[in-house]
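Trainee: Sequence first, then the predicted structure:
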Amino acid sequence: MLLRLAYLAVTNTLSFMRLLPMSDRDMEIEILVLRHQLAVLQRQVSKPVFTPQDRFLLAGHLHHLPMDKLRRLILVRPDALLRWHRDLLRRRHGAASSPRRPGRPRTVPSIRALVLRLARENPSWGYRRIHGELAALGIKVAASTVWEILKKHGIAPSPERTHTTWANCLRDQASALCRRRVNTDPVATAEI
């Protein structure tokens, strides 16, 4: 696209330089001949097809002309030409303001390496715990990013833990309290 645009710019510059040595009378004759050829083509072609480069060239040059001259000179309606010009400006400003890569930016390799290191050194930690440790270190990364890094490298994001039921948890707590009371209370030890 840029190569074609450069080609069009060079050919237009050369054709403009060709007009410099011409007299006003010669230019007027050439314009009359070109207008007549355009009228002949308009009679023969029902609907011409414009390439994006044609639209770019016409929108870039002809939007300066008044509407009455536009109606006589070009093959399309003036509102189509104005639409092409708006599209041209939208593309130019859209391309300048759009990000280079769509989507979320990549995670820094050092953070990825740290996530993997924490996961390997602490196999009982899940992705949420690793996320918390990173946050404690001042590293801002989403928990879902930690999950994706672990998943991508074949590490289970939440390790398989031995699940304790609620009843087992209460039983363990009660026995721990009883042991603590027995060890610290002299009356309880005498009764046993």
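Mentor: That came through fine.
Trainee: For the rest of this, base every contact and every neighbour count on C-alpha atoms.
Mentor: Noted.
Trainee: Stretch 108-128: how far from the chain's middle?
Mentor: Centroid separation for stretch 108-128 versus its chain: 28 Å, with C-alpha atoms, centre = their mean, to the nearest Å.
Trainee: And here is the other one:
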Amino acid sequence: MFTLIRLLPRSGHDKDAEILALRHQLTVLQRQTDKPKLTWPDRALLAARLHPFPRVRLRQLHLFASPDTVLHWHRELLRHRHAKASHRKRPGRPRTIRSIRALMLRLARENSSWGYRRIHGELASLGIKPAASTVWNILKEHGIDPAPERDRTTWASLLRSQAQSILAADFFETKTLTERRCTSSQ
């Protein structure tokens, strides 16, 4: 009779949460014969169901764990959740952006006498600041040899590059200075 009178002023949501928590405790106790040993999912479910209740209300419930323990489980549940969400998917530093990698490779291919330090310096002058070791690793990853081994220019490659620069030159004449004749009035 007293239990019925005690339940009347409560909302349906509070009653449902308490009933679910108590039912879960019963299933845990039915699985065990000695002192109840809760698994992590058991603790998580109890903590999630009982967290909305104020501490005073938790003290009134007949739980086999103290309200402080239940709140501790809830804090652990949140800590694990946030730790997992903020955990990096891949260990180590993030990959270099694709466009920067392409620029590094282009600089290495177009300037065969430049080593990774020179490429690193050129990128830094453009405002791109990867580590020099990153430039070295990317060049190595793409099979580009160090600068002294790439710098061996043959006569054929020299003549080919000179021919390309001659063909790229502009053969049209443009006047940049103009003559102005001034007439003076006498």
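Mentor: Structure's in. What do you need? Treat the numbers as computed from the prediction; the structure is a model and nothing was measured.
Trainee: ok, and the closest non-adjacent residue to Phe56 of the first structure?
Mentor: Nearest non-adjacent residue to Phe56 of the first structure, counting by C-alpha to C-alpha, 6 or more residues apart in numbering: Leu88, 6.8 Å away.
Trainee: so how far does stretch 35-42 of the second structure reach from one end to the other?
Mentor: 15 Å (C-alpha to C-alpha, to the nearest Å).
Trainee: The residue nearest in space to the middle of the second structure and His82 of the second structure: what is the separation?
Mentor: Centroid-nearest residue in the second structure, with C-alpha atoms, centre = their mean: Arg88, separated by 6.3 Å. Computed with C-alpha to C-alpha, the distance linking Arg88 of the second structure and His82 of the second structure is 12 Å.
Trainee: And for Arg150 of the second structure?
Mentor: Counting by C-alpha to C-alpha, the gap from Arg150 of the second structure to His82 of the second structure is 50 Å.
Trainee: Between those two, tell me which one has more neighbours.
Mentor: Arg150 (16 against 11; other C-alpha atoms under 10 Å).
Trainee: Spit out the contact partners of the spatially closest residue to the more buried one that is not a sequence neighbour.
Mentor: The shortest distance from Arg150 of the second structure to any non-neighbouring residue, by C-alpha to C-alpha, 6+ apart, is to Ser112 (5.6 Å). Taking C-alpha atoms under 8 Å, 6 or more residues apart in numbering, we find Ser112 of the second structure in contact with 147, 150-151.
Trainee: Map Ala113 of the first structure onto the second structure.
Mentor: In the second structure, the residue equivalent to Ala113 of the first structure is Ala102, according to TM-score structural alignment.
Trainee: circling back to that earlier point, which contacts among the contacts of Ser112 of the second structure does the first structure share?
Mentor: Counting by both residues aligned by TM-score structural alignment, their matches' C-alpha atoms under 8 Å, not one member of the contacts of Ser112 of the second structure carries over to the first structure.
Trainee: Tabulate these (a markdown table), appending distance to Tyr116 of the second structure.
Mentor: As requested, those are exported to a markdown table (distance: C-alpha to C-alpha, whole Å):
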| residue | distance to Tyr116 of the second structure |
| --- | --- |
| Ala147 | 8 |
| Arg150 | 12 |
| Asp151 | 13 |
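Trainee: Return the member of those residues nearest to Ile119 of the second structure.
Mentor: Comparing those against Ile119 of the second structure with C-alpha to C-alpha places Ala147 closest, at 10.4 Å.
Trainee: Isn't the closest one up against Arg117?
Mentor: No: shown here, Ala147 of the second structure and Arg117 do not form a contact pair, counting by C-alpha atoms under 8 Å, at 9.8 Å.
Trainee: Common neighbours of the two, please.
Mentor: Common neighbours of Ala147 of the second structure and Arg117 (C-alpha under 8 Å, 6+ apart) do not exist.
Trainee: Quick check: Ile149 of the first structure touching Arg112?
Mentor: Yes: using C-alpha under 8 Å, Ile149 of the first structure makes contact with Arg112 at a distance of 6.7 Å.
Trainee: ranges for the strands of the first structure?
Mentor: With DSSP state E as the criterion, the first structure has no strands.
Trainee: ok, Leu134 of the first structure - contacts?
Mentor: Here Leu134 of the first structure is in contact with 140-141 (criterion: C-alpha under 8 Å, 6+ apart).
Trainee: Helices along the first structure, start to end?
Mentor: 2-19, 24-44, 52-62, 67-73, 78-97, 109-121, 127-136, 143-152, 166-184, 186-191 (DSSP state H).
Trainee: In the first one, which residues are buried?
Mentor: Pointing back at helix 2-19 of the first structure there. By neighbour count with 16 or more other C-alpha atoms under 10 Å, helix 2-19 of the first structure contains no buried residues.
Trainee: just the third one next, same as before
Mentor: Across helix 52-62 of the first structure, burial judged by 16+ other C-alpha under 10 Å covers 55-59, 62.
Trainee: Sounds good, over and out.
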